[in-house]
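# just coords:
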């Protein structure tokens, strides 16, 4: 069964070629999402339910509701993407329907994204105010039947930090996350400057570390080592700001053994480098990207000017190939 699963992963991450149609009046080309038979989608949903390293991303393109580009539609996202974080709030109308489609048919989880700031005066800076803010977020997840909550922990002097943030997580953890038995995810994003405390760990499914512009496996390992005493490797997810590097998929990346080439002979950049990397302590939780929709119209891996060996471009190259590198198919 495991071998069949990995073979399936290889098939589905290769399932990317999109049909196009010509609009006569304006002579512009738009793309239609591919469809597949129910067996494919059953296998896809099964894969999403297995214990495997995830592909996670903050997504904003859906806010461009009139865009003809599949980069701006939930139905255009890579099928094998595990978790999408709603960077532009909860959608409505046809966009809501598209979001529900990828959840129900493709098994993709969609979570609410929120900053954790409380210093704007909306809630009192007390334990009671903290609980009121927490319940506002929990209710937003529950009332919209989302798959969980993604908290962006960048306090920058905000009251809700350190011990208060740990209390905040422990309170939310009654309703979301691994201790809640709700089936809903609780995710914490953080930077190297403002890391959550160890007391948060039992209540959180994934810790997504903003490692933007990181060029080596050595650096990622160093950063993970700093929290490895309390963070299990399978909860740790390094993230790259893909929107800053749509043409390459990140910064040029060197692996721990000095390797700089991916499985197809193309140079490794940081998104795929993070997907290939695992800490010395064990398997990581996955890899993540911010503003990944900017890479939809990539020329990779057909950009010979940066050393690519292949000639056919792949939409969402870093995400698709990253998933394959992270969970290689058995051929």
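Received the coordinates, thanks. Given the structure is predicted, the values throughout are model-derived calculations rather than measurements.
# From now on I want contacts and neighbour counts done on CA atoms only, so please keep to that.
OK.
# and the residue sitting nearest the centre point of the chain, which of the three is it?
Most central in the chain under CA atoms, centre = their mean is residue 56, positioned 1.4 Å from the mean C-alpha point. Here residue 56 is recorded as strand under DSSP: H, G, I helix; E, B strand; the rest coil.
# ok, second structure coming up, stack it against the first:
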């Protein structure tokens, strides 16, 4: 297991976490050879990723499938990373991207998700002639709203605005998203859901409508589907209807710039308040533990790609960087043995040229220590 978890681990030498300046003093390595360990290694790697363990997750940007030092290649990320969500560029792939995707999924067992903001119906899935020219089946419409309603069945105050008509339109939208994901064989759908942070819309601002969307998606993704493919909501899952919780594999929290466990505690309490009553468990503590196992804390590497996040203090008085602090998070009432579902970072690949994913590698080891 030590070889598995540290297959591409760059040794950083002396590394002191007491001072922020030390966090950035890392040598670029770029040493890991791809697909050179033999099939036994990759078979063990795939088995590890199928096991029950805290996952390492991240949003990947700027993916091309080619580039110096594998900076823009999925195959350049740490072997033991579990889940990657593509932030843009998930469709209309080049041959290089197709091969890169195939190798990391089939050889390394990394699960690759499609990521999209959910706001208004039709977002990212409406033909250009409908959105831009307001033409549907050869007919010209006077406005964007009318054209969208003609295509989807409902939009705003146009089309079938009855509850049944709105539901039918939302389910159609969900099926189109599913078809697009299936076309490229992705391992699931990561919904960026931030209705209270500038991304409201005629679906996202209405939890009942979001539940309809999730219910339709859950036929092929998430725990209810039985497919093993992931359905997750990042951003504000605590604002969903409680009934939506069982449809999700993970509650992914953008806990950016957190300074300590007290901040994570406040965020976690919102999850407890929303999902406790629908979470399996014979006691409140057992339910709390099960919610924790579904929670992924995330940092922002667009801002903190070279230091792993701001200084963070754990409830045990340990000072470290925030991503590692998140990996060490536990709930005193349920005990340290119940670990968080995982940790991740927005645009985690931006740390590649700074330190060759050092912080990602270290939190993998923090959550899943190598067995000696």
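Alright, I've got the coordinates. These numbers were taken from a predicted model, which means no experiment stands behind them.
# And the strands in structure 1?
Applying DSSP state E to structure 1 gives strands spanning 19-23, 28-32, 54-59, 83-86, 109-115, 148-153, 185-190, 206-210, 236-240, 286-290.
# mean shift between the fourth one and structure 2?
Looking back up the chat, that one is strand 83-86 of structure 1. Its matched residues in structure 2 lie on average 0.7 Å from strand 83-86 of structure 1 after superposition (mean CA distance after the TM-score superposition for structure 1).
# what does the third one give?
If you overlay the two and look at strand 54-59 of structure 1, the average distance to its match in structure 2 is 0.5 Å (mean CA distance after the TM-score superposition for structure 1).
# And for that strand, what's in contact with it?
80-88, 285-293, 319, 323 (CA atoms under 8 Å, 6 or more residues apart in numbering).
# In ChimeraX, how would I select the buried members of these?
The buried residues among those can be selected in ChimeraX (16 or more other CA atoms under 10 Å) with this line:
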select :80,81,82,83,84,85,86,87,285,286,287,288,289,290,291,292,293,319,323
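# Out of the strands of structure 1, which gets nearest to residue 10 of structure 1?
strand 54-59 (14.6 Å; CA to CA).
# between that closest one and strand 206-210, how many degrees?
60 degrees (axes from the mean of the first three to the mean of the last three CA atoms, to 10 degrees).
# Please say which position in structure 1 residue 350 of structure 2 maps to.
In structure 1, the residue paired with residue 350 of structure 2 is residue 294, using TM-score structural alignment.
# From residue 344 of structure 2, how far out is the residue mapped onto the residue nearest to the centre of structure 1 from structure 2?
Per TM-score structural alignment, the equivalent position to residue 56 of structure 1 in structure 2 is residue 57. Residue 57 of structure 2 sits 4 Å away from residue 344 of structure 2, taking CA to CA, to the nearest Å as the criterion.
# what's the answer for residue 300 of structure 2, then?
Taking CA to CA, one finds residue 300 of structure 2 at 9 Å from residue 344 of structure 2.
# For residue 78 of structure 1, see how far away the match of residue 350 of structure 2 is.
14 Å.
# what's the answer for residue 166 of structure 1, then?
Counting by CA to CA - residue 166 of structure 1 and residue 78 of structure 1 are separated by 34 Å.
# And these two? Which one has more around it.
Ranked by neighbour count (other CA atoms under 10 Å), residue 166 of structure 1 and residue 78 place residue 78 first, with 23 against 19.
# Aligned counterpart of that one in structure 2, please.
Match for residue 78 of structure 1 (TM-score structural alignment): residue 78.
# quick one: that match and residue 358 touch, right?
No: with contact defined as CA atoms under 8 Å, residue 78 of structure 2 does not count as touching residue 358 (9.2 Å).
# which neighbours do those two share?
With CA under 8 Å, 6+ apart, residue 78 of structure 2 and residue 358 have common neighbours residue 9.
# Correct me if wrong, but residue 289 of structure 2 is in a strand.
No: counting by three-state DSSP, residue 289 of structure 2 is located in no strand; its state is helix.
# any idea how far it is from residue 97 of structure 2?
39 Å.
# between these two, which one's more packed in?
Taking other CA under 10 Å, residue 289 of structure 2 and residue 97 do not tie; residue 289 has more neighbours (24 against 21).
# who are the neighbours in contact with the more buried one?
Contacts of residue 289 of structure 2 by CA under 8 Å, 6+ apart are 334, 338.
# Next: residue 74 of structure 1.
Going by CA under 8 Å, 6+ apart, the list of residues near residue 74 of structure 1 reads 62, 95, 98-99, 102.
# still contacting in structure 2, which of the residues you listed?
Contacts from these that recur in structure 2, judged by both residues aligned by TM-score structural alignment, their matches' CA atoms under 8 Å, are 62, 98-99, 102.
# I'd like to know which of those residues are buried.
Buried, going by 16+ other CA under 10 Å: 62, 98-99, 102, out of those.
# Out of those residues, which sit inside helices?
98-99, 102 (DSSP state H).
# Show me which of those residues is closest to residue 35 of structure 1.
Checking those one by one against residue 35 of structure 1 (CA to CA), the nearest turns out to be residue 102, at 11.7 Å.
# Map that closest one onto structure 2.
Per TM-score structural alignment, residue 102 of structure 1 is aligned with residue 104.
# which ones are touching its match?
Here residue 104 of structure 2 is in contact with 74-75, 110 (CA under 8 Å, 6+ apart).
# Give the residues shared as contacts by residue 57 and residue 344 of structure 2.
By CA under 8 Å, 6+ apart, no residue touches both residue 57 of structure 2 and residue 344.
# I'd say residue 150 of structure 1 and residue 110 touch.
No: the criterion here is CA under 8 Å, and residue 150 of structure 1 misses it with residue 110 at 9.6 Å.
# who has more neighbours, those two?
Neighbour tally, residue 150 of structure 1 and residue 110, criterion other CA under 10 Å: the higher count belongs to residue 150, 27 against 24.
# Start from the N-terminal end of the stretch 101-250 of structure 1 and give the helices.
Along the stretch 101-250 of structure 1, counting by DSSP state H, counting those that start in this stretch, helices occupy 127-143, 162-172, 217-225.
# what's the matching range in structure 2 for stretch 246-257 of structure 1?
By TM-score structural alignment, stretch 246-257 of structure 1 lines up with residues 305-316 in structure 2.
# Now tell me what touches the matching stretch from outside.
20, 23-24, 257-262, 299-301, 304, 319-325, 328-329, 348, 350-351, 354-355, 359.
# and the kept ones among the contacts of residue 74 of structure 1 as JSON lines, adding distance to residue 184 of structure 1?
Below are these laid out as JSON lines (distance: CA to CA, whole Å):
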{"residue": "62", "distance to residue 184 of structure 1": "22"}
{"residue": "98", "distance to residue 184 of structure 1": "20"}
{"residue": "99", "distance to residue 184 of structure 1": "17"}
{"residue": "102", "distance to residue 184 of structure 1": "17"}
